[in-house]
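Chemist: I would like to see how this sequence folds:
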Amino acid sequence: MTKNENGNYTGKVAFVTGAANGIGRATALAFAREGANVVVADVSEQGNQETVRLIEDLGGRVLAVKCDVTRTEDVTAALSKTIETFGRLDFAFNNAGVEQKKAATAELEEAEWDRIVNTDLRSVFLCLKHEIPLMLKQGGGAIVNTSSGAGVIGIKGGAAYTAAKHGVIGLTKAAALDYASQNIRINAVCPGYIDTSMMDRFTGGTPEGRQKVVSEEPIGRMGQPEEIANAVVWLCSDASSFVVGHALIIDGGQTVQ
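Modeler: Predicted coordinates for the structure are as follows:
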């Protein structure tokens, strides 16, 4: 993607959760390439600092904030620091999430259910709750939430993750309707199998595990984080100004089957 291909991002501010690696880092870099100032939020300070270094290497302005998105005080502090540093919030990518330990529904521990739902769904609500008022004050903005292919189909052994990611889509649609008339567009992305550290954990990091995942992709490969990042940047741009409450599936055809 060439700089400013999607419109003028210069002087605009993007807030990205889960930015220490994977899709979050790729999206933070994509916003920076487009000319936006970027806030990278994650629990991993080391990963955050590496993302900062990569953005600074591009000549971008960036702020790193340590943020546990399941904690209201962390979310509000991160957003306050965003406004204190850059004076505004134009785009938010609510992306932080974790994978579930595989278990049949009746064997799923309550603590694991709570961990997944808190991190993958409740955190998106918390971010929306505190991002939206900041955007309303300045007259608008765009938000993208990370759901999953598991947000549109069932995943065997993944009841909590599937429920949470379905919930993200429902939350996105409801919030989109609440604020569309006030110039805030809210959408979601639904990635398929993307080649990230989370996917390494999911596959066990073995050639056999990776090949099993690839065999489920009609396109014959896993996706790259940058392919999701490009879609997020587009959904925040003027080029997608009539897209509201949409869950964009980016999965190589996996859920078409």
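
Chemist: going forward, measure contacts between C-alpha atoms and count neighbours the same way
Modeler: Fine.

Chemist: Could you list the residues in contact with the longest strand anywhere in the chain?
Modeler: Criterion DSSP state E: the longest strand present in the chain is strand 184-191. With C-alpha atoms under 8 Å, 6 or more residues apart in numbering as the test, strand 184-191 has contacts from 132, 135-136, 140-151, 168-169, 172-173, 175-176, 179-180, 228, 231-232, 235, 241, 243-251.

Chemist: Another for comparison:
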Amino acid sequence: MATENKVIIVTGGGSGIGRESAYKLAEQGNTIVIADFNEAGAKETVAQIEKSGGKATSYKLDVSKAEEVEALINFTVETYGTLNGIFNNAGIGLVKPFLEMDPASYHKVIDVDQHSVYYGMYYAAKKMVEIGAKGVFVNTASIYGTMAAKGSFNYNAAKAAVVMMSKSAALELAEHGIRVNGVAPGFIDTPILGEDKEMKDYLAAQHMHNRLIQPQQVAEVVAFLFSDAASAINGQTVPVDDGFLSFK
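Modeler: Purely as a prediction, here's the structure:
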């Protein structure tokens, strides 16, 4: 199943889903570029990959800046000679009621969670077509890309866009040998949830097994989508939600 000897970028690879996906992809024999605004986190991910015998390097950037994403793509190809895929995973949340969702709050999430996915796919695809490389893109959407949640107007809008951008890009890039899919995680057990046990228990109860989903569980799906075993899956966003969207 594994896709070996590929060069893959993982944005937001300094923690959580990005980090675990980088570990899994490196374990399968791929070279990983860990791109994150959190430079220390990215370097820690690289250190763990190298400790396990894998190949990786870190790269600091702000994914909301088009020119920085373009520079990331160029750096990767200049360093490794090719590019075979990108996991557009970096994202943020900013919960506010709609009537308090001022333009600055709206654009802060849209720029990171939506526009960065476009930048990643656009600049990666341009470069891959230029050098004749084929590969796979995977984008992190969310369960809230297909259903609404109070206080998340900006996040809902961004993640819904990621679902459709994955479909649209898949349609246009298929002729160039590039597959595009997404993952839609449920509630993931990462530090972003904080230490409020009552809240974490509430979120866990939204899943069929009444427990939070581990980042490693999402990473398994991400690695599968990058693999040749998923060659017939294209333009899809796969829920990793322990049944949330099936009964909510």
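
Chemist: for the next helix-or-strand element following the longest strand of the first structure, packing partners?
Modeler: Using DSSP states H and E, the helix or strand that follows strand 184-191 of the first structure in sequence is helix 197-203. Counting by 3 or more C-alpha pairs under 8 Å, 6 or more residues apart in numbering; DSSP states H and E, the packing neighbours recorded for helix 197-203 of the first structure are helix 207-215.

Chemist: How about the contacts made by residue 109 of the first structure?
Modeler: Not one residue lies near residue 109 of the first structure by C-alpha under 8 Å, 6+ apart.

Chemist: aligned partner of it in the second structure?
Modeler: Aligned by TM-score structural alignment, residue 109 of the first structure pairs with residue 102 of the second structure.

Chemist: Residue 115 of the second structure versus that match, what's the distance?
Modeler: 18 Å (C-alpha to C-alpha, to the nearest Å).

Chemist: Filter the contacts of strand 184-191 of the first structure down to the buried ones.
Modeler: 132, 135, 140-151, 168-169, 172-173, 175-176, 179-180, 228, 231-232, 235, 243-251 (16 or more other C-alpha atoms under 10 Å).

Chemist: Inside helices: which ones of those residues?
Modeler: By the criterion of DSSP state H, membership of these in helices covers 132, 135, 168-169, 172-173, 175-176, 179, 228, 231-232, 235.

Chemist: which one of these sits closest to residue 193 of the first structure?
Modeler: Comparing those against residue 193 of the first structure with C-alpha to C-alpha places residue 228 closest, at 10.9 Å.

Chemist: what sits against the residue of the second structure most remote from its centre?
Modeler: Distance to the chain centre peaks in the second structure at residue 99, reaching 29.1 Å (criterion: C-alpha atoms, centre = their mean). Counting by C-alpha under 8 Å, 6+ apart, residue 99 of the second structure touches no other residue.

Chemist: tell me the contacts of the residue nearest in space to the middle of the second structure?
Modeler: By C-alpha atoms, centre = their mean, the second structure has its centre lying nearest to residue 89, at 1.9 Å. By C-alpha under 8 Å, 6+ apart, the contact list for residue 89 of the second structure reads 10-13, 17-18, 117, 139-140.

Chemist: So what does it match up with in the first structure?
Modeler: Using TM-score structural alignment as the criterion, residue 89 of the second structure maps onto residue 95 of the first structure.

Chemist: how far away is the nearest residue to its match once chain neighbours are set aside from residue 106 of the first structure?
Modeler: The shortest distance from residue 95 of the first structure to any non-neighbouring residue, by C-alpha to C-alpha, 6 or more residues apart in numbering, is to residue 146 (4.9 Å). Note on residue 146 of the first structure: its distance to residue 106 of the first structure, by C-alpha to C-alpha, is 27 Å.

Chemist: again, but for residue 73 of the first structure
Modeler: As judged by C-alpha to C-alpha, residue 73 of the first structure and residue 106 of the first structure stand 33 Å apart.

Chemist: Check residue 18 of the first structure too.
Modeler: Distance, residue 18 of the first structure to residue 106 of the first structure, by C-alpha to C-alpha: 30 Å.

Chemist: Now do the strand or helix carrying residue 75 of the first structure: everything it contacts.
Modeler: Here residue 75 of the first structure sits within helix 72-86, counting by DSSP H and E. The contact list for helix 72-86 of the first structure, computed with C-alpha under 8 Å, 6+ apart, reads 13, 15, 37, 39, 41, 63, 65-69, 88-89, 126-127, 130-131.

Chemist: Of those residues, just the buried ones, PyMOL syntax please.
Modeler: Applying 16+ other C-alpha under 10 Å to the contacts of helix 72-86 of the first structure leaves a buried subset, and the PyMOL line that selects it is:
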select buried, resi 13+15+37+39+41+63+65+66+67+68+69+88+89+126+127+131
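
Chemist: so where is the longest strand of the first structure in the second structure?
Modeler: Here strand 184-191 of the first structure aligns to the second structure at residues 178-185, judged by TM-score structural alignment.

Chemist: what about that stretch, how far off from the first structure?
Modeler: By mean C-alpha distance after the TM-score superposition for the first structure, the fitted stretch 178-185 of the second structure averages 0.3 Å away from its aligned residues in the first structure.

Chemist: what separates that stretch from the chain centre, distance-wise?
Modeler: 9 Å (C-alpha atoms, centre = their mean, to the nearest Å).

Chemist: ditto for stretch 239-255 of the first structure
Modeler: Here stretch 239-255 of the first structure is found 13 Å from its chain centre; the criterion is C-alpha atoms, centre = their mean.

Chemist: Residue 153 of the first structure versus residue 212 of the first structure, what's the distance?
Modeler: Here the criterion is C-alpha to C-alpha. By it, residue 212 of the first structure lies 18 Å from residue 153 of the first structure.

Chemist: residue range for the helix holding residue 75 of the first structure in the second structure?
Modeler: Per TM-score structural alignment, the counterpart of helix 72-86 of the first structure in the second structure is residues 66-80.

Chemist: which position in the second structure aligns with residue 131 of the first structure?
Modeler: Under the alignment (TM-score structural alignment), residue 131 of the first structure maps onto residue 124 of the second structure.

Chemist: before we move on, what about residue 247 of the first structure?
Modeler: Residue correspondence to the second structure (TM-score structural alignment): residue 247 of the first structure is matched to residue 237.

Chemist: is it fair to say residue 10 of the second structure lies in a strand?
Modeler: Yes: per DSSP: H, G, I helix; E, B strand; the rest coil, residue 10 of the second structure lies within a strand segment.

Chemist: Trace it over to the first structure, please.
Modeler: By TM-score structural alignment, residue 10 of the second structure lines up with residue 16.
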